[in-house]
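Peer 1: Structure for the following, please:
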Amino acid sequence: MAITTVHPTIAHLNKFQLEPAQHINGPLFVLAGPGSGKTNLIVSRASYMIEKGIDPLSMLMFTFTKKAANEMRERVHLKVGPRANDLTVSTYHSFCSRLLRKYANYLGYETNFTIYDTDDQISTIKKIAKDGMFKPRDVINEISSMKNKNITPQKALEKAQYEGTAKDKYVAEVYKQYQKELKEQNAVDFDDLILLSILLLRTQPEVKREVNQRYRYLFCDETQDSSSRDLDLIKLLAGDDMNVCLIADDDQSIYAFRGADINEILKLKARFKGLKVYTLQQNYRSTQTIVNAARSLISHNEQSYEKELFTENKVGEQLMFIDTQNQSQEASYISTLIEALTQNGTYQYKDIAILYRMNHLSRSIEEALLQKQVPYTVVGGLPFYKRREIKDIMSYIRLAYNPLDREAFERAIGVPKRGVGDKSLEHIHAYVRNRASNYIDALPNTDLRGKAKKGVEQFYTFMEKFREELYTMAPKDIVLYVVHGIKYIDLLVEMDEPDMETRVGNLDELVNIAASYDQVDEFLENLSLNVEDAEQIENSINLMTLHASKGLEFPIIIMIGNNEGIIPSWRADTQASIEEERRLHYVGMTRAKEILILTRPKMVMNQGRSQYQEESRFIGEIDPQYIRGRS
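Peer 2: As a prediction, this is how the structure comes out:
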């Protein structure tokens, strides 16, 4: 009998992981349950391919966060050494941004385009839709939804004309003007990064040929979070060889509001012909009780692949479900429980995460923790690049890099105030539009008077010199050039900022971030694409939403607010939306390694009045044998 020798790079994998690890050519789909070692599989498969002689330059690995991308590269590096440096490991948006930086001219854009964030988008919409019929953020969401479905402005107008409401027609018209405005400013938004990349690959065969020749093997993690648009991109990048490895857990698809569509996962075989499906069923994270309890809940979903999850971990303790009278009692109970769990040294604060469906539910918990002087961190604070002082400084750098950037110009010329009001701005905008100019070159030619004229002259002098020197300086020195050049610290002092020290510290951190880049374009791109969480205290309780918890794990999970109207959300009014809410609850449960505690308040305050709340249906759907006191 012949003995099959397994390559040492993948010899540690279990029987469920070995087969997909050795499947190199053709499309495959790995259905990975929570805690089943999917990252281990991805890393091992990539390392195995490199060891078998596949050029890492030909491998493209997609993740949904930069943090996950860095971790993946580091883990491959540990297995194969410096060869891992040639891997392309990226988020979809980051990869598409780099692709467009190289080929944007094929689509009529300059390669130094600006990436607009939500604030830039809202500001642009406000200028287009001055009547204010609908909230700018709502309009942006509608446009984003259309982009997720590959609906162009022209298609949106046609659809609205024949079957749309008055709002549909309004949004479609604004969408058309919005895209025109972006193009004129040589700017794109986040959705455009993927849409334009798809357009590029569909309409430019020579570009597609070049890209397909470069990237012959694709890895796509967290595919359950993909939209139809994302999968269109993957298929175009995979080319004729279709060497694509899709990794997903359909039971953790919780981002419908971002365009993810569970139906796309269920239809993968139709999209990728010859797709081979593998299932990772062994959970390495949680106790048997937690795995079985979570499985009993998610079994109520109809839209799902069949899988039998199991674990060889210890049986573990039953879940705790705690009914409290109100939110204050719920918070008090949890703070007392935390003291009990940590007092003998078995667990530290950082081992505990408190999860909730909606942000406002953290308030009573925070108050209780503060009273007992228990340190905590609210994960997912204001993103670094959205802090005011960061946006102020970056607006100067963005404008010097792309003088057509209207949003950057309007912010920069107003910091510090230079007497340039709305009328002066409109005059400058008109000059730029009518003379096919840019905002820096237009400034000395605009016929302004008084304080505005003097302010514009000073601004032009600074920006012209700054633009000339932009590419001669390192990114760190560019930041310092702006901070010192416009005397920003003095400006903060004059404004009597109450959190002056924090803002100056943020500017110091911006300098530190810039110091890690060699080129200004890399610095600008990464600052635009990355959303960084607020600084975390090293040993503290972790407070976060259920959505933010995805991909994380903790020895102890406490899920609060298990009431109808909270989870499932009151907005969930269809079977599909209820199933997504159930998946969200399942995600929360499967973050727990050892202890899982579920709580709810019977009474909550609503507009100053105490109201009774029904227990979440999801609690009743968990097999009672796994819940203490219910079996």
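Peer 1: contacts, neighbours, all on C-alpha from now
Peer 2: OK.
Peer 1: Quick one: the helices in the stretch 451-600 of the chain, in order.
Peer 2: 475-485, 488-494, 500-514, 520-529, 546-549, 575-589 (DSSP state H, counting those that start in this stretch).
Peer 1: want to throw those into JSON lines with distance to residue 563?
Peer 2: Below are those laid out as JSON lines (distance: least, CA to CA, whole Å):
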{"stretch": "helix 475-485", "distance to residue 563": "49"}
{"stretch": "helix 488-494", "distance to residue 563": "45"}
{"stretch": "helix 500-514", "distance to residue 563": "38"}
{"stretch": "helix 520-529", "distance to residue 563": "36"}
{"stretch": "helix 546-549", "distance to residue 563": "14"}
{"stretch": "helix 575-589", "distance to residue 563": "12"}
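Peer 1: Out of those helices, flag the one nearest residue 199.
Peer 2: With CA to CA, the closest approach to residue 199 among the helices of the stretch 451-600 of the chain belongs to helix 520-529: 20.7 Å.
Peer 1: Give me the distance from the closest one to the chain's centre.
Peer 2: Distance of helix 520-529 from the chain centroid (CA atoms, centre = their mean, to the nearest Å) equals 16 Å.
Peer 1: Another for comparison:
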Amino acid sequence: MAFDFGRANDQQKKAIVTTTGPVLITAGPGTGKTFTLVQRAIYLIQECGVLPEEIFIATFTEKAAKELVTRITNELAAKDISVNVNEMYVGTFHSLCLRIIKEHLEYSRLKKNYRMLDSFDQQYMVFQNLFRFRNIPNLDGVINAKGWKLAGEICNYANNLSEELVSPDALREDRDGFVVALGNMLSEYQSLLEEGNLIDFSTIQTECFRILKENPGILGELQEKIKYVMVDEYQDTNYIQEQIIFLLAEKHNNICVVGDDDQGLYRFRGATIRNILEFPFKFEKDQCKVISLTENYRSDSDIVDFYNKWMLTTSGSKFKFDWDKFRYEKKIVPHEQSKIKSPCVVKLASKDDPDEWHQNILEFITNLKQSGKLTDYNQLAFLFNSVKHPRVTALSEFLEQNGINVYSPRSDMFFKREEIMLVLGCLMLMFPRYVQGLEKMEYQYLQPEHYAYYRQCILAANELLRKEENKELRTFIKGRGKEHFSINDTLDYSYTGLIYMLFAYQPFSSLLDVDMSSGVVDVRPSRNLAQITQILGKFEYLHRINVLDGRVYKNERRIDANTNTLFNLYMRLLLDGGISEYEDDSEYAPSGCVSFLTIHQSKGMEFPIVFVDSLGNVPRKSYKELMSAVEDKYFHRPAYEPYDQMKFFDFWRLYFTAFSRAQDLLILTCDENSKTPSNYFKDLYMELLDVKSPEFDIDEFKFNTVKNVNIKDTFSFTSHISVYETCALQYKFYKELEFLPVRGSAQVFGTLVHETIEDVNKAALRNEEHLITKENIENWFETNYTSLIKSQHSYLAKPQLDAALNQVLRYVNRQNGNWSQIKQAEVDVSLVQPEYIIEGKIDLIKGEEDTVELVDFKSERKPDMEKMRDRIEQYRRQLHIYAYLIEQRTGQKVSKMHLYYTGEENSNPMISFPYTKSAIEGTVSAFDDTVHKIMKKDFKHGCNNPTTCKNCDFRHYCGNK
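Peer 2: Here you go, the predicted model:
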């Protein structure tokens, strides 16, 4: 049967069927890039007989990766094609590199239990270790900053140099003292990562590249396996990403890159447009096939004509630059011509009067809503150069004051939210000594704006506590305050624990009562409270605070020192650096909200009505002179775009991206004055009609609704099903809202036993049974323990360590040197279902011939079968799901399932279950039912187990019910 191309046009069809050799697909905005990628993957599977595990697709966001998997699996299901798409390499560059590192961890510089650093963690790590950088000669001449900003600049340099594979040793041999300083700085930074068993986003890629380059066997295995490579958003790749892609695709040379050079926005992250522009020249002449997608299905033809015209305003213009070889010549064409007389590109302005500008915008939105043309505020998006600018936040506050909710997760408004100010105010009031210091202004690291903010929080909290209905909360805070003022011993809770106690009282308990099906607007305060628990939990982790401690250390009570550090250092840095509110991948335009986004943030999105602001903007230099010199000497290829023209290229690409987000109506908006709009926009801007013009008739328009994001969620038995079945409220708080469990830290003992047994089993899998000696086991055990205590900040006493080691040795002795049955260890398995993805991790797979047995290790004594019947039944169901995953994924027959109790000293350490098809089908059916309850956000039932409730962080909240 012929392949069904669906609605594909001729160029899309060509892109879908051109599967061999190098292919460049240039895809303008709205030209069906994702559709083409999905169909290309299906064509490879359906028509070319390619196995999913032979396909590698790299994207730039987790959302894009999830959407690709969802759309591919849905299409295959519709065609009744059954394959294991979960075997496909699909993900962001970082997640795919991390997958390769995890699969070959023993060949990396990392140990087990390494910790991933996000951008704040990375900067905070450097900040805590600035003393190691301050003595580097000439570094102050390279970076003119101090404290937190100095740490940020060090991270920026380290990221850029790492991703360009620049060696610190090479820099240290330079004659220029500033370049030498950069080399010493990079070396010191890398030492910090290695000492702490840490990895950041940049070194994920460099570590993956190093594994591939230094281990021909690993590279060869991957090259043999991966036959087709596809890369999305290729214009945003950097040097290290290009190197990894070409390494993986080297054997089969079936490499397809997709992108739009006009939307290259991430130079500041190290991305280079040269990768997409030079791609065809990486191969022999005419070997690379270039296919252009230019038919736009997204936007009205007026909008397409407008952004085409924008890209041509440079030619022979007063701006004195030309695209030359730095852009593929192209013209985007609309799928159909506009069907209305009104222009679809207009302006909305005021005359040097911000209040008038606010009022005009409000009036326009109100008229839209009253006309019935606007059915949901989420059809509107405002795009800015920065959402943190006071002009932008003033507009946001004005709209919210007038009943229009604004969704702006990256505007750094987190700390201005009422619920956050209240919770911080209440927390500070429970530490009277700290509040006294605030009143006296005796904290040298706080600036006036910090004092002002903390006082606002305390005033808001006091206003709350004065109300009669909050009498219980007032009594609680006063009681804790007295205790913390005079305590000289330890308590059984930390700062995060105190927050959970607060949740028992109004108004916090009402925020937690929120119905999760009520929409993002209502859920946002609850998500913000969850984020506060994460912030405090990370602080306690980084500063090794398990409980509040009133004992004196170095002439100061620890509770006072830690509280000062919390507010005067950690929280202050978050206040200065900003923190984003929660963003939901599955709903980028929440119902009931107008979106305020940066232009960068809006990339890949589309909205029926788009306001583009920041028209006073002008091109600005984005490179550092020193880095230009380093690039010329030490980067692995010479500079590409002329330094003096980069700012123009970036400027035009930025606004091309902004203008092309609009589907039905594009509005350029500003408060006109002598500098706004800038000369770069003025000519085009002045040609536009105003929204109040009689020639602009809103009644002619019919606006699209915002498309639903099609993403499948992932569920596992242990992390999701068992949690939900135990307590749906716990699931709501920990899984849906993402509160941080205080008592949820990993059990060091059990993890240590598991990891060392894994080392033993993997040695057997490598046919290195001769290495399974007592001495090596002790070395593996010690290495694992060292990495564990670094990551968990938790220790075991010597009797516990001895007991853990004995469990491993006993397991080895019981094998009697017979390791032949072991097939896989620590196996991540997943399976794509019609509506969701199941995943799990199996400790051990063993067996003979075509059948396999599953083993799940438990680092405890074998339980009483009768007394612990419920727990054993739960474990049995977990093994059922694993058996189902293995059979569906590999086709292998599961014969038995075992629980192996490593703590059992004398009797048989295993509890075994036979394979029963009907029982497994029943467990899978129950799993499916539970997932559907979760997807419907049915979180009403609580827990009726007193032991579970006693150990739950929300026991105060539930107890007050």
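Peer 1: TM-score for these two?
Peer 2: The TM-score (TM-score structural alignment, normalised by the length of structure 1) is 0.73; 506 aligned residues with a CA RMSD of 3.7 Å.
Peer 1: Onto which residues of structure 1 does stretch 232-249 of structure 2 map?
Peer 2: Using TM-score structural alignment, stretch 232-249 of structure 2 corresponds to residues 221-238 of structure 1.
Peer 1: How about stretch 270-281 of structure 2?
Peer 2: Counting by TM-score structural alignment, stretch 270-281 of structure 2 corresponds to 259-270 in structure 1.
Peer 1: likewise stretch 852-863 of structure 2?
Peer 2: Alignment of stretch 852-863 of structure 2 against structure 1: no match, by TM-score structural alignment.
Peer 1: likewise stretch 814-821 of structure 2?
Peer 2: So stretch 814-821 of structure 2 sits over no part of structure 1, by TM-score structural alignment.
Peer 1: Give me the buried positions along stretch 601-618 of structure 1.
Peer 2: 601, 602, 603, 604, 613, 615, 616, 618 (16 or more other CA atoms under 10 Å).
Peer 1: Please work out the angle formed by the directions of the helix or strand containing the third one and helix 575-589.
Peer 2: Taking DSSP states H and E as the definition, residue 603 of structure 1 sits inside strand 592-606. Here strand 592-606 of structure 1 points in a direction 120 degrees away from that of helix 575-589 (axes from the mean of the first three to the mean of the last three CA atoms, to 10 degrees).
Peer 1: Which secondary structure elements does strand 592-606 of structure 1 sit against?
Peer 2: With contacts defined as 3 or more CA pairs under 8 Å, 6 or more residues apart in numbering; DSSP states H and E, strand 592-606 of structure 1 has these neighbours: helix 288-298, strand 320-326, helix 327-342, strand 554-559, strand 609-612.
Peer 1: and the fourth one, how far from structure 2 on average?
Peer 2: When you say that, I think you mean strand 554-559 of structure 1. Taking mean CA distance after the TM-score superposition for structure 1, the mean distance separating strand 554-559 of structure 1 from the aligned residues in structure 2 is 0.7 Å.
Peer 1: any idea of the angle that strand forms with strand 320-326?
Peer 2: Using the same axes, to 10 degrees: strand 554-559 of structure 1 against strand 320-326 is 40 degrees.
Peer 1: so where is strand 554-559 of structure 1 in structure 2?
Peer 2: Going by TM-score structural alignment, strand 554-559 of structure 1 sits over residues 607-612 in structure 2.
Peer 1: List the buried residues for the matching stretch?
Peer 2: 607, 608, 609, 610, 611, 612.
Peer 1: Same list, those residues, but as a markdown table with distance to residue 722 of structure 2 please.
Peer 2: Formatted as a markdown table, the buried residues of stretch 607-612 of structure 2 follow (distance: CA to CA, whole Å):
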| residue | distance to residue 722 of structure 2 |
| --- | --- |
| 607 | 39 |
| 608 | 42 |
| 609 | 44 |
| 610 | 44 |
| 611 | 46 |
| 612 | 47 |
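Peer 1: ok, residues contacting whichever strand or helix holds residue 452 of structure 2?
Peer 2: Element membership for residue 452 of structure 2 (DSSP H and E) is helix 448-465. By CA atoms under 8 Å, 6 or more residues apart in numbering, the residues outside helix 448-465 of structure 2 that reach it are 421-426, 428-429, 438, 441, 470-471, 473-474, 572.
Peer 1: State the pair within these that is farthest apart.
Peer 2: 471 and 572 (30.5 Å).
Peer 1: More neighbours: those two, which one.
Peer 2: Applying other CA atoms under 10 Å to residue 471 of structure 2 and residue 572 shows that residue 572 carries more neighbours, namely 18 against 14.
Peer 1: What is the three-state secondary structure of the more buried one?
Peer 2: Following DSSP: H, G, I helix; E, B strand; the rest coil, the label given to residue 572 of structure 2 is helix.
Peer 1: Leaving out the residues flanking it, which one is nearest to it?
Peer 2: residue 450 (7.0 Å; CA to CA, 6 or more residues apart in numbering).
Peer 1: Quick one: neighbours of that neighbour, just the number.
Peer 2: Other residues close to residue 450 of structure 2 by other CA under 10 Å number 18.
Peer 1: What does residue 42 of structure 2 correspond to in structure 1?
Peer 2: Residue 42 of structure 2 maps onto residue 47 in structure 1, by TM-score structural alignment.
Peer 1: For burial, what's the neighbour tally of residue 481 of structure 1?
Peer 2: 18.
Peer 1: how close does it get to residue 251 of structure 1?
Peer 2: 50 Å (CA to CA, to the nearest Å).
Peer 1: do residue 5 of structure 1 as well
Peer 2: 35 Å.
Peer 1: Just want to know which of the two has more residues nearby.
Peer 2: Neighbour comparison, residue 5 of structure 1 and residue 251: the larger count goes to residue 251, with 26 against 7 (by other CA under 10 Å).
Peer 1: show me what contacts the nearest residue to that one once chain neighbours are set aside?
Peer 2: Counting by CA to CA, 6+ apart, residue 251 of structure 1 lies nearest to residue 583, which is 5.6 Å off, once chain neighbours are set aside. Neighbouring residues of residue 583 of structure 1 by CA under 8 Å, 6+ apart: 251, 252, 253, 254, 298.
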